[in-house]
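In: only geometry, no sequence info:
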């Protein structure tokens, strides 16, 4: 199978990783003295618990190289059989930042992503960010990211700010602008808001992240956002969280309760237009994800370079026993539908043990 490239030529089937991150060290001096930063970090330590907080300090320190070094990134991509990678900044919450600082944080972050990807435009495409806690600013930042920096979309958290969910009317102009610009919107938790109930065993991440994503997608579905904006491109990290595994309950509520029948179509139909990544770890989980959302909505994702990610996305895809057409779609075809034309590059070999 062939796909169109930016220059109008075609390339053979590619493998595309849509979930990978970049560290932006230039942000540290910018926010070092901000009072909101100290409060944010104190909240995260309480939510993580002492053991996980200590572990993360050591682990994240070891990731400084992989998060910023181009050669390490490309080597990891080659080992994984990944041809093109969508790169977004490390998901950190700056929802506490007032507008002037938030504008600077976003500018520095987006420029860093664009500059990193420009080093290998045949292998990397950039995903920006916006200060969603300031909706009018976020609209300008989204347009700038796409039209001025050439980024393919933006990464947001599962809420705009405390008390401002993604279905809040204040964000209407942001969603409209994303649809108009053809910008993909990547929903990725910037931490967990469930507090100290998850302060042991790294439940902050293992339970918290999937819950955050399921909550965000549920609000999007029941709010009718996708009916109002049928061309909106949304994709979610970590397989969409817990929601794809229990869509039947949301559909049941939509069927039997008037307060939940807020849309023309049930939640499962709404979410059949949302993309998710394949980061569900097991062959069974991936088969179920494809069955729940459809083979056209699942993309590869590694969460590079974090320890909750995977280094062998192609092998895991092949192990799921999906039909050849679905494998082709998940491996790269769906990424093209989500992000648009991808760089022209020579596909890397399939990892040892896999089949092409």
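Out: Great, that's in hand. Predicted model, so just to flag it, every value in this text is computed and none were measured. Numbering: from 1, shown residues only.
In: switch to C-alpha atoms for all contacts and neighbour counts from now on
Out: Will do.
In: can you map out the helices along the stretch 151-300 of the chain?
Out: Listed in chain order, the helices found in the stretch 151-300 of the chain under DSSP state H, counting those that start in this stretch are 172-181, 203-206, 208-223, 225-228, 247-256, 267-271, 283-293.
In: what sits against the nearest residue to residue 44 once chain neighbours are set aside?
Out: Of all residues not flanking residue 44 in the chain, residue 191 sits nearest, at 7.6 Å (Cα to Cα, 6 or more residues apart in numbering). With Cα atoms under 8 Å, 6 or more residues apart in numbering as the criterion, the residues that contact residue 191 are 44, 91-93, 204-205, 208-209.
In: show me the contacts for residue 130.
Out: Taking Cα under 8 Å, 6+ apart as the definition of contact, the neighbours of residue 130 are 106, 137-139, 141-142, 154-156.
In: thought residue 210 was touching residue 245?
Out: No: taking contact to mean Cα atoms under 8 Å, the distance of 10.9 Å between residue 210 and residue 245 leaves them out of contact.
In: Which one's more surrounded, those two?
Out: Taking neighbours as other Cα atoms under 10 Å, residue 210 and residue 245 compare with residue 210 leading, 22 against 16.
In: Distance from the chain centre to the lengthiest helix in the chain, please.
Out: Longest helix in the chain, counting residues (DSSP state H): helix 99-118. Mean-position distance between helix 99-118 and its chain equals 17 Å (Cα atoms, centre = their mean, to the nearest Å).
In: and here's the other structure:
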């Protein structure tokens, strides 16, 4: 491994069984409602297949030695590890929601500390409670020394989604965006669940369609609301190549020109792609080349979604298969991560204390 140019995977997950046990014990009704919602959203066939997949990949999700061996086999030097999105638990009340985020932050820190030259970590925040989100962010970054936090595309409790929905354009999130910018914290956008619910409950559409659709909706909220204008130093990384958004922004640009209600951002929406970051997980060489062309070679980073079956077991090979220039390939595999402060050397630095 080259200490000055390690290959970095920015999209990898860890499962935290203790977190699930905590929420199931302290809010069994909310946890049960979330489980029921997942069954409705995914349908019985996909739920059964996902259950088998998790059982098969349990060692990769929980065992550090297996993770490091897989990284070696993939040619990945450093992983940025985030909790499985199933741990968002956005149905939790204020006290439990903050507690879950802090427990997740500490658990990820402990996991990363077992291999500090190979791992970085991201924590969680209770997106459903905007008034607590800055506290959780500071806990993740300042107290636990994580590089940032992972968030979903929206937050809505199962019992009353309309009343409690928090979109990324919500004005109540302004302090969060401001503090994340100030701290230089990375905000990793990873959808979990989709408001289309039962319309996607077969053929695994709850993942294959909902994830890229949710990315497009969430990023559009960020762009059109002017969040990226007000916080130009904000570092937002979108999973799954940003979903449907990056290569289909012509219609958004047209709306920005002709519709006054779409003029909440200062520039055409497509111009904001170069203010966002995207992982490379698009499962297609042609789509990766299109993402690079749309966002620019400085905005795309290697991502695998390790170890889930909708990820890539050979993420480096998939980037190399796209036929990028040698300079652009090097940026995706290492250089862009290094520019964001994700490197082997940084993993060994002392955690901040203030």
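Out: Thanks, I have it. Here the structure is a predicted model, which is why all the values come from computation and not from measurement.
In: corresponding residue for the residue nearest to residue 44 of the first structure in the second structure?
Out: Using TM-score structural alignment as the criterion, residue 191 of the first structure maps onto residue 193 of the second structure.
In: how far away is its match from residue 41 of the second structure?
Out: Using Cα to Cα, to the nearest Å, residue 193 of the second structure is found at 8 Å from residue 41 of the second structure.
In: Which residues are in contact with each of those two?
Out: The contact sets of residue 193 of the second structure and residue 41 overlap at residue 206 (Cα under 8 Å, 6+ apart).
In: residues touching the alignment partner in the second structure of residue 281 of the first structure, list them.
Out: Counting by TM-score structural alignment, residue 281 of the first structure corresponds to residue 283 in the second structure. Shown here is residue 283 of the second structure, whose contacts under the criterion Cα under 8 Å, 6+ apart are 312, 318.
In: So what's the residue count around residue 111 of the second structure?
Out: As a burial measure, the neighbour count of residue 111 of the second structure was computed by other Cα under 10 Å and equals 19.
In: oh, I was asking about residue 32 of the first structure
Out: That count, for residue 32 of the first structure with other Cα under 10 Å as the rule, works out to 11.
In: The second structure: which residue goes with that one?
Out: Pairing criterion TM-score structural alignment: the partner of residue 32 of the first structure within the second structure is identified as residue 24.
In: what does residue 200 of the first structure give?
Out: Residue 200 of the first structure is assigned residue 202 in the second structure as its aligned equivalent, the criterion being TM-score structural alignment.
In: same deal with residue 89 of the first structure?
Out: The equivalent of residue 89 of the first structure in the second structure is residue 83 (alignment by TM-score structural alignment).
In: Surely that match touches residue 16?
Out: Yes: taking Cα under 8 Å as the definition, residue 83 of the second structure is a contact partner of residue 16 at 7.1 Å.
In: What segments of the stretch 1-150 of the second structure are helices?
Out: For the stretch 1-150 of the second structure, the helices defined by DSSP H, counting those that start in this stretch cover 17-26, 28-56, 58-62, 64-74, 94-113, 130-138.
In: want to try TSV for those, with distance to residue 278 of the second structure as columns?
Out: Shown next, in TSV, are the helices of the stretch 1-150 of the second structure (distance: least, Cα to Cα, whole Å):
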stretch	distance to residue 278 of the second structure
helix 17-26	28
helix 28-56	26
helix 58-62	23
helix 64-74	20
helix 94-113	22
helix 130-138	21
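In: now for the ones you listed, which one comes closest to residue 326 of the second structure?
Out: For the helices of the stretch 1-150 of the second structure, the distance to residue 326 of the second structure is smallest for helix 64-74, at 19.0 Å, taking Cα to Cα.
In: Out of the helices of the stretch 151-300 of the first structure, which gets nearest to residue 161 of the first structure?
Out: Within those, the stretch nearest residue 161 of the first structure is helix 208-223; the backing value is 12.4 Å (Cα to Cα).
In: Tell me where the stretch 251-356 of the first structure has strands.
Out: 275-277, 298-299 (DSSP state E, counting those that start in this stretch).
In: How far does stretch 275-287 of the first structure sit from its chain's centre?
Out: For stretch 275-287 of the first structure, the distance between its averaged C-alpha position and the chain's averaged C-alpha position is 14 Å (Cα atoms, centre = their mean).
In: Same check on stretch 333-350 of the first structure?
Out: When distances are taken as Cα atoms, centre = their mean, stretch 333-350 of the first structure is centred 17 Å away from the chain's centroid.
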